[in-house]
Structure formats: structure tokens, C-alpha cells
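[1] I'd like to go over a predicted model; first the sequence, then the structure.
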Amino acid sequence: MNTMLSWDHLVVVRGSFAKKLIDLLKGALKADRVIPYLGPGLLQLNAPESPVPCTPEDVAAALNKRAPAPSRIRTNMWSVAQFIEQRRHRRTLQAWMAEIFAAPAEPTVLHAWLATLQLSVIIDSWYDGAMRAALAEAGQTDVVEIQGTTRATGIGNIWTRTYDLSGTELDAEQVARTVLYAPHGSVRPAANFLVADSDYVEVLTEIDIQTPIPDVVKQRRVNRGFFFVGCRFNDQMLRTYARQMMKRSTGPHFAVIDSATLTRNERRFLAEGAITVIDMPIRNAAARLVGVDASQD
């Protein structure tokens, strides 16, 4: 069966239809008609064991090794980070997050391929910095990276910080052909992390009216859809951010996900967002996009 319309109106595409849709998305990416929204699942393309955590649960486990949290919150990254911030201070949390993500995450073939395109916006929803590294390795220069930043350090009415690929901080109004937007921050160049519950209190209060999202991202998403790769939506925080990123964009939207593993909340979110699920292993989807060993999918 190639396509399935489930009871909750979730569209799932499989088989030959999935392959054709990936081919269409390849053309849309080349034409800059769709915005790639990258998640931590991409890191497992290079090797089964990534040098940095690939899920929020992995981050929670790494933080627990440094400061064991109560059992009721032990698997929740945001709550464990909040526990550490309250007990050990924000500087300790930031230092430990920098340690956890210190190992360079080698860009995958998909990162490298995306870096060769003339994309207006790339959204990187994890802390590893692999997409930034891929853009630098590709010799791209007309790029700015906008990172979400915590307000816990008392930096004032600032939601983001802007950098070039060398790590130099730029004026917030600086624009470029390609905007790499890391809404949760990134380990490089300045170890900006939105990770504790407290980091998101004001963000989630304001995000419904879009204040924390950079104007350039809001402008450039209008005539584009989103393509989610390596993302899961099994936490309210992740769903909220993705929903607000898609807000006021014309679509259509797509996500490469194993449909058999979807939670009830994920299914509801994907259906409500009119996000078509491409039920294909991420490795095969990436190979088809970049044209490497695509015959094996």
C-alpha cells in the first residue's frame, strides 16, 4: 500500500509514492521553495553511535551523570536542566551542556548537500552545530546564523544572537542570502542553550504572537512549506516550536518519520498541521535526496 489516510486524517505515504515525493522535494529544495527543518535524528546517519546526544532523553541521561535528578523527572531533559540550574547555578548548567556537545558532530551527507544549495532559510533544531560546519566546509560566505539565547543571564530584551560562520557576533539586523536559524541555541560559537524549563517560560508566553522568531525567518517562510528531517514531536515543547515555525507559512509540509513508531500525540500534531508523513527510513530518504546509493532504498 502506497498511501494511507488514517482515522485522524493523517496522510502517510509509502512505497513508490514516497520515492516520488522525495524526488519532488529534492526539486523543491533546489528551487528554494521549501525550508528544511533538521532534527537530531540526522546525526545517526554517520554512525549508530553519535559523538553527541541524539535525543532529549540522551541529554537528560548525560546531565544525570553529573547531577542525579529525582526519578520522576530523570528522563525529561528540560526538567533535569532546570533541577541543575536551581541546585548548581546557570553557569554550571551551561558548562555541562558545552561539555556534552563538545565533540565535533561531523556533517552528514544530507547536511553537506543542503550546504551546496541556495537556500533562504535552514532551521536546525538541535545543539550540535553540524549544519553550521557543513556550510563552512562548503565555502559558503553569504550566511548568518541566528541562535535562540536564554534570558536567564539577564541580557535584557534579547531573544536571539546573530553570528557569521567564523563565530563573529553580528548586529541583529544583519541579513544574508542564507539564514541558519537555531531556535534552541547551539554549542558553537558561544554555547547558547535554551534547555531548562525556565529558559522557555518567557519564550512560550510570547511565541504565540511570534515575538521570539526573527523577522527575517517570518518573512521568508511566507511562500514556503517545511520539510522535517530527523525530527520527532513526542514532547509538547517540540510540537509547540514546530507549530509556531509553520505559522503563517503557505505549506505544504512534509516529515520523514517511521509511522509505526508515532505516538498518539505525534499523530494528532501531524494531522492538525497537515504534515504529510513520508514513511521511509531516514537513511534511504537522505540517500535519495543527495543521489548517493539511492538504488538501495
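    Yep, it's here. A quick note: this is a predicted structure, and the numbers were derived from the prediction, not measured.

[2] Going by C-alpha atoms from here, please, whenever you check contacts or count neighbours.
    Fine.

[3] ranges for the helices of this structure?
    Along the chain, the stretches classed as helices by DSSP state H are 15-30, 56-66, 77-88, 90-100, 109-114, 130-137, 197-206, 215-220, 236-246, 264-272, 282-290.

[4] The structure to be compared is supplied as follows:
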Amino acid sequence: MNAPFPHIDIVKQADAEALLKDVVAKLRNSQVVPYLGPAVSEPSGTAVPMSPEALAAFFGTKVALPRRAKGNAWASAQHIESTRHRSSVTALMAEAFAVPVAPTPLQQHLASLPLPMIVDSWYDGAMRTALSQRSDWGEVQGITRAHIGEDRWYRFYDAAGAEASRDGAQGWTTLLYKPHGGIVPAKNFLITDADYVEVLTDIDIQTPIPDTVKDRRTDRSFLFIGCRFNDQLLRTYGRQVIKRSGTEHYVLVEPDSLSKNELKFFIAERLTPIAIPLARATEIIIGG
């Protein structure tokens, strides 16, 4: 017998817009951290892969993949690394994200606000480009520790793209946190199964999470925008990034597409699902 579909109240229609407007007011007051998924950049019309499934499909056009790896970006990248070399994975990731992604109006708006932190969970550089009109910000990216001989989990970069120190990051008005790495400024990619084995070994004790991220999330809520949690890895990262933060979090959803595991995740992590299409949500966030 199939397990019952988990139940969670999803805020819809007028109530959803009213709730989102309240969340936006808190966002403007630095009480809410935006957590961006790849769907945020989709309105730009880019040909760059904007989901793990699309990235896996890209790998499949370049390399013959075994059945177990097809459709799974992390397993596809691991197969390429295992049968070729890490440099092949990096080269293919650089090719996949070579075309710059233009910032969307939502990203440009978020960049105009003195937010303490923006989490960007995809590999493109659109959010960095949106922030480039300012100089009072910087970025921290997750990095692979496999094969690089370094005893660290992340690197810091200033607004110009130069590597920076963790001490310097304390003075940035806005921190852009890219937990999976990114194409710019230095082609850091967490992408293979081996990369994530390294991180997931210690992520429960929060070692791979930068201290400045821990500081900036304290007592704050998160608003997940353009994110899916239909993969265990994505749920794990979402859970660990919001750990020890505020007690109320929100996620924009399309109810008909949600999986049972996503609903369970929302319940476990106390995320309030708000059913508003991304285009309309963007209007509300920008309009305030």
C-alpha cells in the first residue's frame, strides 16, 4: 500500500499575496534572506542549463553516460571524472556556463537593496553581475576539496573578483553565498558525487558553512525563490544553510508539481509554502 501523501497547508490566492507582501517588508528590513534557485534566471531566456536535469542532459550530449547516471547531474559528473579526469569535468562545466546570463529584474532589484546576505544555489554568474554596480559586497563560494590538497571548504572573493580573506568579508554590506560554487570569478564547482561526499561528511556539524554565513543568518528567516527540493542533495543543503537561523521560513511553490519528499521537507523544516507563480511573485517583491 502506498504511503499517504503528506499534508501541509499551502497558502493560496489572496492570502498568498498578502503573506508575501508581509515577507517582502521583512526582506527590506534585513529580517529575511533570499535563497535563490536556478529558476530565478530562467526569464532571461538563456541557453545555459538552468536545472540539475538540464545540466545532466548537457553532460549526456558530450559523453556517453551509463543508465544509472542519466538524468542525474552529480552522478553524470562523477562518471566523467572517474572515466576521464577532474579537468574534464571542470572544462565541461565551464562550457555549459560559458555564456553570461543576464540578471533578471528580480536579481537587479535584490542587488539594489543593502541585504546582509543573498544565497544563490546555481552556478551561473547573473547575481554577481547584478551586484557589480556596487563595491560594498563580496562573495563566498563552496569549493571542491577532492584532489586539490587544500584543507578548506570555501573561498572568498571581493566585488572585483579578486580572492579575499575571511576577515575582510566581515566588513561587506552584502554577502553573496554560492554554496555549490560558480562559473565566475574562478570556476569553482561542487558537482561530482565525490565532491559532495567530502562536504556531507561534515555538514551536520556545519564545518563547510562559512562563519560569516552563520553570523548573517542568525535570527533571520529565509525566502526560497525558484528552488526545487526534489533531490536529497538539494534538501540537505537547504536544511543546513538555514540551520540555527530564525524560526519562520517561506518557499514559493507551484502546488501541482510538488513531490511527496518536498512536502515532507517543508513540514520538517517549518517552511510555509506560498502558491504564487514566479512572475507574479517578482512583481510583488519589486513593488514592495
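    Here it is on my side, so go on. What you see is a predicted model; the values in this text were computed from it and never measured.

[5] TM-score for this pair?
    The TM-score (TM-score structural alignment, normalised by the length of the second structure) is 0.95; 283 aligned residues with a C-alpha RMSD of 1.4 Å.

[6] Of all the helices of the first structure, which one comes closest to Ala172 of the first structure?
    Nearest of those to Ala172 of the first structure, taken as C-alpha to C-alpha: helix 215-220 at 10.2 Å.

[7] Thought Ile22 was touching Ala294 of the first structure, still the case?
    No. At 11.0 Å, Ala294 of the first structure and Ile22 do not qualify as touching, with contact defined as C-alpha atoms under 8 Å.

[8] The two: who's more crowded?
    Neighbour comparison, Ala294 of the first structure and Ile22: the larger count goes to Ile22, with 20 against 15 (by other C-alpha atoms under 10 Å).

[9] and whatever residue of the second structure lines up with that one, what is it in contact with?
    Structural alignment (TM-score structural alignment) places Ile22 of the first structure against Leu20 in the second structure. With contacts defined as C-alpha atoms under 8 Å, 6 or more residues apart in numbering, the neighbours of Leu20 of the second structure are Ile274, Ala281, Ile284, Ile285.

[10] Equivalent analysis for Ser41 of the second structure, please.
    Going by C-alpha under 8 Å, 6+ apart, the list of residues near Ser41 of the second structure reads Met50, Val101, Ala102, Pro103, Thr104, Ala126.

[11] Reformat these as CSV; add neighbour count and distance to Arg145 of the second structure.
    Rendered in CSV, the data for the contacts of Ser41 of the second structure read as follows (neighbours: other C-alpha atoms under 10 Å; distance: C-alpha to C-alpha, whole Å):
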residue, neighbour count, distance to Arg145 of the second structure
Met50, 19, 25
Val101, 19, 27
Ala102, 20, 30
Pro103, 22, 30
Thr104, 19, 32
Ala126, 22, 25
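
[12] Return the member of the residues you listed nearest to Asp204 of the second structure.
    Met50 (27.6 Å).

[13] now that closest one: how far from Val33 of the second structure?
    Between Met50 of the second structure and Val33 of the second structure the distance is 22 Å, computed by C-alpha to C-alpha, to the nearest Å.

[14] Could you do Ile286 of the second structure as well?
    Distance, Ile286 of the second structure to Val33 of the second structure, using C-alpha to C-alpha: 15 Å.

[15] and what of Asp136 of the second structure?
    Look at Asp136 of the second structure and Val33 of the second structure: by C-alpha to C-alpha, they are 17 Å apart.

[16] neighbour count winner among these two?
    Neighbour count, other C-alpha under 10 Å: between Asp136 of the second structure and Val33, Val33 has more, with 23 against 16.

[17] Ignoring the adjacent residues along the chain, who's closest to the equivalent of the more buried one over in the first structure?
    In the first structure, Val33 of the second structure lines up with Ile35, judged by TM-score structural alignment. Here the nearest residue to Ile35 of the first structure in space, its sequence neighbours aside, is Phe226; by C-alpha to C-alpha, 6 or more residues apart in numbering that works out to 4.8 Å.

[18] what does the one you found align to in the second structure?
    Under the alignment (TM-score structural alignment), Phe226 of the first structure pairs with Phe222 of the second structure.

[19] pretty sure that match is touching Val33, no?
    Yes. Counting by C-alpha under 8 Å, Phe222 of the second structure touches Val33, with 4.7 Å between them.
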